[in-house]
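# got a predicted model here, sequence first, then my questions.
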Amino acid sequence: MGDNLLLSLDSPETSNNDNEQFVTEQKRIDDSLDRSRLAAEQAVAAARSIQSSAEELRNVVDGELVTAQRRESHLRRSLSRQEAKLATKSSEYHALASQALATSSRLEQRIAESEEARATLAMELSNALDRIAELESILEGRASHRASLGSSKLHHCAQCDQYREELENAHKKIHAYETTIEQRTTAAQFSVEELANSLANQKRLEAEKKAMKRIHEEEIQRLQNEIEEKDALLAQFNEQLIAANDEVLEIHESQVKESKLRACGMSGVSDTSAVRADEENEVLKSRIYELEEETQILRNAMETDHQAQMEKADDINILRDELDLLQRKHERAEMIITQLKRLLMGISDVCLTGTERVNTAWDNPEADQIDNALDMTVGSKRIGFY
């Protein structure tokens, strides 16, 4: 009976302690539930913010991709225009070549028309050589005759002076021909040197044109590689964003499920589970911060790439202007070379062999009897030298 009395005396205090402990536990559970709900709401808000930033970044990346594709299309159209322009210039060059051939035909016709005059001049030169030989023979005969007569018979001979004057004039004429030949030879050599320099410049311009075309193709390939890299980077970022969204939704669903269990009185959450929930929230926040930092880094990288692309576009425009200038110089050099080729055709051979022909005609006594001793063949034409 004493034991029952003692139990009855202790029961109210024990009941009060249990009630207080239950109230405290319930309050702690409610606080933990509020913190979990607040953390879940913050996580959802952060996930929505990340999703909004990702959408904005995706729009920016799409805009950059569209811009890069337009720039690539523009470069391809520019390259097509350049190729069309080169084809047009090539056709113009062929037309100029045809015109030059026609001019060459007219020059050959004029050469044929002037053959008669040149032959006449060659005949005059041959006659002059014959006259020189005749005068020298006459003078030698007069000198021997005067020597045979003796000093007492010597007297002034006006005809001999006339012969000497004619002989001196003939020598002057020959010297003038030799001077003309030397001048033409020098001019021909100078023209040949200019032609060689023009050919070297033409080769250099062609090499520069090929280098510019190669640089243009490399720039297009580089833009294509940048577009592929941005596509891969955007796909990677989308995967990370999807994984983060899945993680946030999973945590949110687990917290909602746990909250429902607590509301039904079936929760057995302790201080350890609350700490674990806080740690998960901290991990989620750190993950959100990392994603925001990666997003900012990606934006900075895209801004840097955009600036670099604008600078490269300016460089491409400068290179395109230089290419146009080089093409104009190349066309002008081709025209000059074509004219030089047509105008100097055969002149070098004529001038180089002219001196030899004159020396041969002067030194060879038998050449005096040949009317066309100075004639020569240039290509398919036989002309007289003068």
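That came through fine.

# make it CA atoms for all contacts and neighbour counts henceforth
Noted.

# and the helices in the chain, which stretches?
Secondary structure of the chain (DSSP state H): helices located at 2-113, 115-149, 158-263, 271-343, 347-363.

# list the helices and strands the fourth one packs on?
Contacting helix 271-343 under the criterion 3 or more Cα pairs under 8 Å, 6 or more residues apart in numbering; DSSP states H and E are the following elements: helix 2-113, helix 158-263.

# now for residue 175, how many residues are close by?
12 (other Cα atoms under 10 Å).

# and it, how far from residue 136?
Separation of residue 175 from residue 136 (Cα to Cα, to the nearest Å): 18 Å.

# what does residue 196 give?
47 Å.

# try residue 328
63 Å.

# before we move on, what about residue 98?
54 Å.

# have a look at the two and say which one is more surrounded.
Counting neighbours by other Cα under 10 Å for residue 98 and for residue 136 shows that residue 136 has the greater number, 15 against 12.

# for that one, which non-adjacent residue is spatially closest?
What sits nearest to residue 136 in space, not counting adjacent residues and going by Cα to Cα, 6 or more residues apart in numbering, is residue 167, at 7.7 Å.

# what's the neighbour count on the one you found?
20.

# quick one: contacts for it?
Residue 167 is in contact with 132, 135, 136, counting by Cα atoms under 8 Å, 6 or more residues apart in numbering.

# closest to residue 363 out of the residues you listed?
residue 132 (12.4 Å; Cα to Cα).

# if I look at the closest residue to the closest one other than its chain neighbours, how far off is residue 8?
Computed as Cα to Cα, 6+ apart, the closest residue to residue 132 that is not its neighbour in sequence is residue 167, at 5.7 Å. For residue 167, the distance to residue 8 equals 172 Å [Cα to Cα].

# go on, residue 166?
Applying Cα to Cα, the value for residue 166 to residue 8 is 174 Å.

# putting a second one here so we can go through both:
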Amino acid sequence: MSDQITKHLESHVKLNLFDDHFNQNPYPTFSDLRKDEPVYQTIMPDGQQAWIITRYEDAALALKEPRFVKDPENAGHEIAADSPLNPKNNILAKHMLISDPPDHRRLRSLVQQAFTPRKIEGLRGRIEEITNDLLDGMEDKDQIDLIQSLAFPLPIIVICEMLGVPKEDHDKFRRWSNRIVETVNNAERAKEVKGDIEAFVGYLRDWIDKRRQDPREDMISDLILAEQEGDKLTEQELYSLVFLLLIAGHETTVNLIGNGVLALLQHPEQKRLLQNHPELIKNAIEELLRYDGPVMFSTSRWASEDIDFIGKTISKGDLVLIALDSANRDPEHFPEPDKLDLNREPNRHLAFGKGIHFCLGAPLARLEAELAINTLLRRVPNLALACKPDALTWRPGMLMRGLDKLPVTWRRFD
């Protein structure tokens, strides 16, 4: 690392995206940045220049700014030829989250019909069945890890059933997704998971080959058909889209359920309110998304030209990161932002982003969280933390905000 980068790092110590202390509770740091330096310049561990945007209005503007592009090549940003983040080295790196129009529009159109509110509502009965089956398996236990027992298996079962992934392979996807997601925007850590990426690609290749020979009534068969039609989907785009759907299709919901249940357990009056008035669940999910959202930072954007943004000059090729969880605690937009209020209205949070990259799976994540949390509170009315809050640990990485484990206990299981 050059002396210049070292000096810059030493002078920019407010925000270390990979620091355990920051991950444990990023909100005091976000509060300081919103007050003192809302568009914050920093350097990533690999020496890359980056800007962190923390205020609500600025974040909403940045999420819709077309000059902040998702494909680094469109910003003249060169990824090292040997980097695992380079699409030439990674067959999984060609999906909607790293594409700009017109490719983004084409890729999104291929899958958006599977995620319309009407189609997602049609999954309600199956999601309720899965939730109750998972809770049935906890009845004879005195203590469980809610992440392992409910928050993870529910969304992974749902998305795997939509895609057609066999049940016996679900745990593989959790291991691969955890490892890969934690390396986002960190080329050094991405090198550590090269083997996981290769294993995942090998699995996808075999699985897709089987579906080509034996198509089914599932989403993967539909995507293969699109690939075979030539101009709609390339082979790399097919692999990348399946990867994105598997990862994004459950990662957000795992954290939404885990973070949401923790927030309710730490605010017993709000937990009782929801138990007494389960019809508040839709409001509750929006507030839980705002209060401690599942995605701490938006996926990467790069400046496609020199941009004067809120008094700062962001140079062409600079990385831009939008702190969604910070924006959702901005007191200029949300009265008493550090207070959990399930009756909060209006609640126009940014947990799922904004603009053309608004999360495609938002309706599914909302429905899964609504059913999981309401069913859990109804069947386990005395749910409680089984450890002190400061004993909880949060997963590393700068993209997602989620717990490693959430140990809980109860005195009566209905």
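Arrived safely. Everything numeric in this text was worked out from a predicted model, so none of it was measured.

# need the TM-score from the superposition.
TM-score of the superposed chains, computed with TM-score structural alignment, normalised by the length of structure 1, equals 0.17; 103 aligned residues with a Cα RMSD of 6.4 Å.

# before we move on, back to that, okay if I get the helices and strands packed on helix 271-343 of structure 1 as JSON lines plus distance to residue 308 of structure 1?
Below are those laid out as JSON lines (distance: least, Cα to Cα, whole Å):
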{"stretch": "helix 2-113", "distance to residue 308 of structure 1": "12"}
{"stretch": "helix 158-263", "distance to residue 308 of structure 1": "11"}
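
# for residue 376 of structure 1, which of those is the nearest?
Judged by Cα to Cα, the one of those that comes nearest to residue 376 of structure 1 is helix 2-113, at 13.1 Å.

# mind giving me the packing neighbours of that closest one?
So helix 2-113 of structure 1, by 3+ Cα pairs under 8 Å, 6+ apart, packs with helix 158-263, helix 271-343.

# quick one, that helix and helix 158-263 angle?
160 degrees (axes from the mean of the first three to the mean of the last three Cα atoms, to 10 degrees).

# check the offset of helix 2-113 of structure 1 from the chain's centre.
From the chain centre to the centre of helix 2-113 of structure 1 is a distance of 34 Å (Cα atoms, centre = their mean, to the nearest Å).

# between helix 271-343 and that helix, find me the angle.
Using the same axes, to 10 degrees: helix 2-113 of structure 1 against helix 271-343 is 0 degrees.

# and the angle from helix 2-113 of structure 1 to helix 115-149?
Helix 2-113 of structure 1 and helix 115-149 are oriented at 50 degrees to each other (the same axes, to 10 degrees).

# what's the closest of the helices and strands packed on helix 271-343 of structure 1 to residue 281 of structure 1?
Proximity to residue 281 of structure 1, assessed across these by Cα to Cα, is greatest for helix 2-113 (6.6 Å).

# between residue 166 and residue 8 of structure 1, which one's more packed in?
Taking other Cα under 10 Å, residue 166 of structure 1 and residue 8 do not tie; residue 166 has more neighbours (16 against 11).

# just to revisit the earlier point, looking at the helices of structure 1, which is closest to residue 381 of structure 1?
Closest among these, using Cα to Cα: helix 2-113, at 7.4 Å.

# what is the burial count for residue 258 of structure 1?
By other Cα under 10 Å, the burial measure for residue 258 of structure 1, its neighbour count, is 18.

# swap in residue 28 of structure 2?
There are 11 residues near residue 28 of structure 2, going by other Cα under 10 Å.

# got a list of what it touches?
Counted by Cα under 8 Å, 6+ apart, residue 28 of structure 2 has zero contacts.

# now do the same for it: helix, strand or coil?
What DSSP: H, G, I helix; E, B strand; the rest coil gives for residue 28 of structure 2 is helix.

# want to try TSV for the helices of structure 1, with distance to residue 377 of structure 1 as columns?
Shown next, in TSV, are those (distance: least, Cα to Cα, whole Å):
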stretch	distance to residue 377 of structure 1
helix 2-113	12
helix 115-149	11
helix 158-263	17
helix 271-343	17
helix 347-363	9
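
# out of those helices, which comes closest to residue 378 of structure 1?
Nearest to residue 378 of structure 1, of all those, is helix 347-363, at 7.4 Å by Cα to Cα.

# helices or strands up against the closest one?
By 3+ Cα pairs under 8 Å, 6+ apart, helix 347-363 of structure 1 packs against helix 158-263, strand 376-378.

# ok, 10 Å please
helix 115-149, helix 158-263, strand 376-378 (3 or more Cα pairs under 10 Å, 6 or more residues apart in numbering; DSSP states H and E).

# in structure 2, which spans are strands?
39-43, 49-53, 68-69, 143-145, 301-303, 307-309, 312-314, 319-322, 384-385, 407-409 (DSSP state E).

# TSV please, covering those and showing mean neighbour count and distance to residue 207 of structure 2.
Shown next, in TSV, are the strands of structure 2 (neighbours: other Cα atoms under 10 Å; distance: least, Cα to Cα, whole Å):
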stretch	mean neighbour count	distance to residue 207 of structure 2
strand 39-43	20	40
strand 49-53	22	38
strand 68-69	26	32
strand 143-145	16	31
strand 301-303	26	32
strand 307-309	12	44
strand 312-314	15	43
strand 319-322	26	34
strand 384-385	18	40
strand 407-409	18	35
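
# now distance to residue 22 of structure 2 too, for those, in a markdown table please.
Listed next are the strands of structure 2 as a markdown table, based on distance: least, Cα to Cα, whole Å:
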| stretch | distance to residue 22 of structure 2 |
| --- | --- |
| strand 39-43 | 15 |
| strand 49-53 | 14 |
| strand 68-69 | 26 |
| strand 143-145 | 23 |
| strand 301-303 | 22 |
| strand 307-309 | 26 |
| strand 312-314 | 25 |
| strand 319-322 | 16 |
| strand 384-385 | 22 |
| strand 407-409 | 22 |
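
# who wins for proximity to residue 228 of structure 2 among those strands?
strand 68-69 (28.7 Å).

# which strands and helices sit next to the closest one?
strand 301-303, strand 319-322.

# which strands and helices lie in contact with the shortest one?
This points to strand 301-303 of structure 2. Secondary-structure packing of strand 301-303 of structure 2 (3+ Cα pairs under 10 Å, 6+ apart): strand 49-53, strand 68-69, strand 319-322.

# in a markdown table: those strands, plus distance to residue 213 of structure 2.
Formatted as a markdown table, these follow (distance: least, Cα to Cα, whole Å):
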| stretch | distance to residue 213 of structure 2 |
| --- | --- |
| strand 49-53 | 46 |
| strand 68-69 | 38 |
| strand 319-322 | 42 |
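
# so which of these comes closest to residue 384 of structure 2?
That would be strand 319-322 among those, by Cα to Cα, at 33.5 Å.
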